[in-house]
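S.K.: Provided below for reference: sequence and predicted model.
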Amino acid sequence: MESESVKQISECFIKACDFPENWKPTIQLTPSDLGLMSIHYIQKGLLFKKPPGLLSNAQECSAFLDRLKQALSVTLFHFYPLAARLATHKTQHPHSYVVYIDCINSPGAKFVHSRVNLSVSDILSPTCVPRVVEHFFDHYKAVNHDGHTLSLLTLQVTELTDGLFIGFSQNHCVADGTSFWQFVNALSQVFQDEKIAALNPPYLERWFPDGCGPLCSLPFTHHDQFISRSYEAPELVGRIFHFSAPALARIKSKANACCKDRGVNVSTLQALSALVWRCVIRVRGLQKDDMSSCNTSVNMRSRLQPPLPPNYYGNCIQTVGAVTTAGELLENDLGWAAAQLSEAIAKHDNKAAREKLMKWVKNPSIYQIGKLVNPGLVMFGSSPRFNMYGNEFGMGKALAVLSGHDNKFDGKGTLYEGHQGGGSIDVDLCLTPHSMMALERDEEFSDALHYF
């Protein structure tokens, strides 16, 4: 199956049907945007069973694609930065290196139609996610800086023998996961022929911390000074673990029972993250004195004072983590680990967020995966709170949410809304083959996973 190739049928570029009255020809990037220049695009997509009319009727399939293109053009009216490109303005005297979004000089967002001779079962039946899924997305291994020449958004529709996969590849410098799913939700809504007035339009005004902006000049003269493509992850396998609502309730209850004397009440997500953290570090076999951290992305929109609108469009996340030694993590109980995460997240308030941003402004740095990854790291991205399965595109509920090659490394977990619904959570976890085999045999992990 891995050798089965995805064949491109066609591609084109889609522009917004029009521009809103208050549109801007250029949009400046904030410190939160600029730090992501050297990491990959966000790649998330939805797998659907083909409706009967699309199974063998080429005319019906063509009509579906045309309708999706039209919906994309209309949705880009509200999300017009996604049809743009990145641009850089440089001067030597005085020195200035400013990267921004150019909303004029661009052919638009990209739309790709492709096909693969595989079935839905071929994708969902294997224990681990097939590598061919990485090619259901455009911008394979591209970093965000490549948005100077590549589209900031590509929608790729891949036909399977009995299914359709709609893959979205979006430049992470333009927006974070919250904004990513806001766009997908809007596109689905427009496709379903709902009134445009019913959309919750994005808030496109970029937010800069006090004393910064609206122009952030980077301390470089050429992008080779801050773009790195040298990191190659070791052989990895990705598996999606399904945690039912009863299993999550049991994990949370167990963690909070251990926290009774600590004065901490941990959330379901904190308890689940702590469980995965402990189990992954155990199967890696680290030494007691080796450092370990569990990092997660925190949405700062509501934490800032004054808060930003929930529909703020851009990057408004920061990475927060708990740090300890492998010995301390495993010698203590699940509640202790969950409490470390809970306390770290609770402390990351408006003051902490602004201090972190101003530290970046004084000494700008570009995140590079190769410098972040280490044997003690477990990191979570995305959120099960995003509305993923509400995007039906006229085909009913999706069968699965899957991701591409984006920013994957040993110990990376991607959190999805559970397909079962009802508060369930799916964790797409990447590990080395040896660690994955050991995790599947880990008693604490298996006990938590298989509770119904």
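M.R.: Nice, thanks for sending it over.
S.K.: Please make it C-alpha for all contacts and neighbour counts, starting now.
M.R.: OK.
S.K.: How much space separates Lys110 from Asp176?
M.R.: Noted for Lys110: a distance of 19 Å to Asp176, by CA to CA, to the nearest Å.
S.K.: now swap in Asp18 and tell me
M.R.: To Asp176, Asp18 is 24 Å away according to CA to CA.
S.K.: Same check on Ala186?
M.R.: Taking CA to CA, one finds Ala186 at 16 Å from Asp176.
S.K.: do the same with Lys252
M.R.: Relative to Asp176, and taking CA to CA, Lys252 is found at 28 Å.
S.K.: re the thing from before, who has more neighbours out of Asp18 and Asp176?
M.R.: Neighbours per residue, other CA atoms under 10 Å: of Asp18 and Asp176, the larger number sits with Asp176, 22 against 13.
S.K.: Is the closest residue to the more buried one other than its chain neighbours part of a helix or strand, or is it coil?
M.R.: In space, and not counting its chain neighbours, Asp176 is closest to Asn315: 4.7 Å by CA to CA, 6 or more residues apart in numbering. Counting by DSSP: H, G, I helix; E, B strand; the rest coil, the backbone at Asn315 sits in coil.
S.K.: hold the first one in mind and look at this next one:
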Amino acid sequence: MAGGVVLISSSIVRPGNSNQSGRTKIHLTPFDLSLLQFDYPQRGLLFPKPDQDFHLISRLKASLSLALEIYFPFAGRLVKTDNLEDNTVSFFIDCDGSGARLNHAEAKSISVSDLLQPNGSVPDFIKHFFPADDLKSSDGVTEPLLVIQVTEMKDGVFIGYCYNHMVADGVSMWRFLHTWSKICSSGLASEHQPLALKGWFLDGIDYPIHIPVSDAKRPSPTSGELSAVPITKEKVFHFTKKNISELKAKANSEVGSSDMTISSLQAVAAHMWRSIIRHSGLRREGETHCKVVVDLRQRLNPPLENNCFGNMISTAPATTTVEELLDHGLGWAALQINKFVRSLTNESLKSFAEDWVSNVKNLKSGLGSRMVGDTLVVASSPRFDVYNNDFGWGKPIAVRSGPGNSINGKLVLFQGVEEGSVDVQTTVWSHVLVKLLADVEFTEHVTIA
């Protein structure tokens, strides 16, 4: 490893109960399979340093083993089947107990203050705090579906992880992390309820879904394409409860509709969208997109349990021209996002799935273009309770996203430390960031962390 980070050990941690007689086979929906070529999402929590007698690694391993008994899909593997009769492949998750990977690393020269820079900048070395930054969902055939790295710093501990997005979404991953932390701090796993799998598949769609072999192959961008991409920088923008309240009130006053209420998240996303696109140098007649990741559990009919495990997300892509976005106000931009979020109904989701099976699309498109810079992707959610994950030596100090799926315009939203606040880890081209920080209209509604 690099960046002052040294790998000490790497091991496979299996569920404590190794009896696989009742192993589960999880079929994949179009919403899962559309993520086949996505990078493993990467998130991480920064903690204070525990006492020396805490036995950090051994306790984390033991409790992880117990947590994987409950969240057994994370200990499985992706299985690919070759369908020779029609030159296609299909996939499913085999919960075979193969295990998750846990890396132990040290960064003795790096302190908490090095990572939490006062201006909100995200240091380049943080990428070495996350494991497996080149894994895509399709790699789950040979690689663990969950990979964790525990990095001991000079005065802190960083627990970074990545997971296969076809197996779980942010809702499921943060619930797993909360369960793991409770087991580690208490040593008990018996009080936790059995895992509720999503148990959902659209009527009329046969599984396993067949995918043309050519579409299922892992894409590999040429070196020429990568060298032409401008340099991106990351910064954490902090929205206080007051910032958010003002943006929400402004957006709703501009909309002026009694039956259209702009949410806090939509107001923040619209503010970021307009501000970033304003400085991206795009043609006014060109299109721009804001893709918001949405939880589908309560949008289906009948709705699923809020805590069911699996990947249950889709993207609401608001699209307009650069001219329209910039010539209208915050409320108009937020309304475009609102309309597309509301359009994710049971009927529209079923239609999407049926169309996807017929055309097998979006497999190689990823999150968006690295080159154009016309798209914002709003991922994660400030509703996730990230600061209540205490493994037994103290609550997290901060939360960060890793380099996976990084494109210009990626926004990862987290709960802020103060109640009602939101942190937005923003990835943009470096020249756009310079202009953004000098934009008074943008900075008056945000705090530079």
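M.R.: That came in fine, so what should we check first? Since the structure is predicted, the reported quantities are computational estimates derived from the model, not experimental observations.
S.K.: TM-score of the superposition?
M.R.: The TM-score (TM-score structural alignment, normalised by the length of the second structure) is 0.92; 441 aligned residues with a CA RMSD of 2.3 Å.
S.K.: Can you get me a residue count around the residue nearest to Asp176 of the first structure?
M.R.: 27.
S.K.: Kindly report the same for Ser351 of the second structure.
M.R.: For Ser351 of the second structure, the neighbour count with other CA under 10 Å is 11.
S.K.: for Leu437 of the second structure, same thing?
M.R.: Using other CA under 10 Å, Leu437 of the second structure has 12 neighbouring residues.
S.K.: list the contacts for it?
M.R.: Thr443 (CA atoms under 8 Å, 6 or more residues apart in numbering).
S.K.: From Ser273 of the first structure, how far out is the counterpart of it in the first structure?
M.R.: Aligned against the first structure by TM-score structural alignment, Leu437 of the second structure finds its counterpart in Glu440. Plainly put, Glu440 of the first structure is 17 Å away from Ser273 of the first structure if you go by CA to CA.
S.K.: just Cys17 of the first structure next, same as before
M.R.: Taken as CA to CA, the span from Cys17 of the first structure to Ser273 of the first structure is 43 Å.
S.K.: Okay, helices next: where are they in the stretch 101-250 of the second structure?
M.R.: Listed in chain order, the helices of the stretch 101-250 of the second structure (DSSP state H, counting those that start in this stretch) span 112-115, 170-186, 213-216, 223-227, 241-255.
S.K.: what's the most buried one of these?
M.R.: helix 170-186 (a mean of 21; mean count of other CA atoms under 10 Å).
S.K.: equivalent range in the first structure for that one?
M.R.: Using TM-score structural alignment, helix 170-186 of the second structure pairs with 177-193 in the first structure.
S.K.: same question, stretch 325-344 of the second structure
M.R.: By TM-score structural alignment, stretch 325-344 of the second structure lines up with residues 329-348 in the first structure.
S.K.: what does that stretch contact?
M.R.: 254-259, 264-267, 270-271, 273-275, 278, 282, 294, 298, 320-322.
S.K.: again with stretch 13-25 of the first structure
M.R.: Residues from elsewhere that reach stretch 13-25 of the first structure (CA under 8 Å, 6+ apart): 69, 72-78, 80, 83, 102-104, 107-111.
S.K.: Name only those of those residues that count as buried.
M.R.: Buried subset of the contacts of stretch 13-25 of the first structure (neighbour count, 16 or more other CA atoms under 10 Å): 69, 72-78, 80, 83, 102-103, 108-111.
S.K.: Which position in the first structure pairs with Ser113 of the second structure?
M.R.: Aligned counterpart of Ser113 of the second structure in the first structure: Ser121 (TM-score structural alignment).
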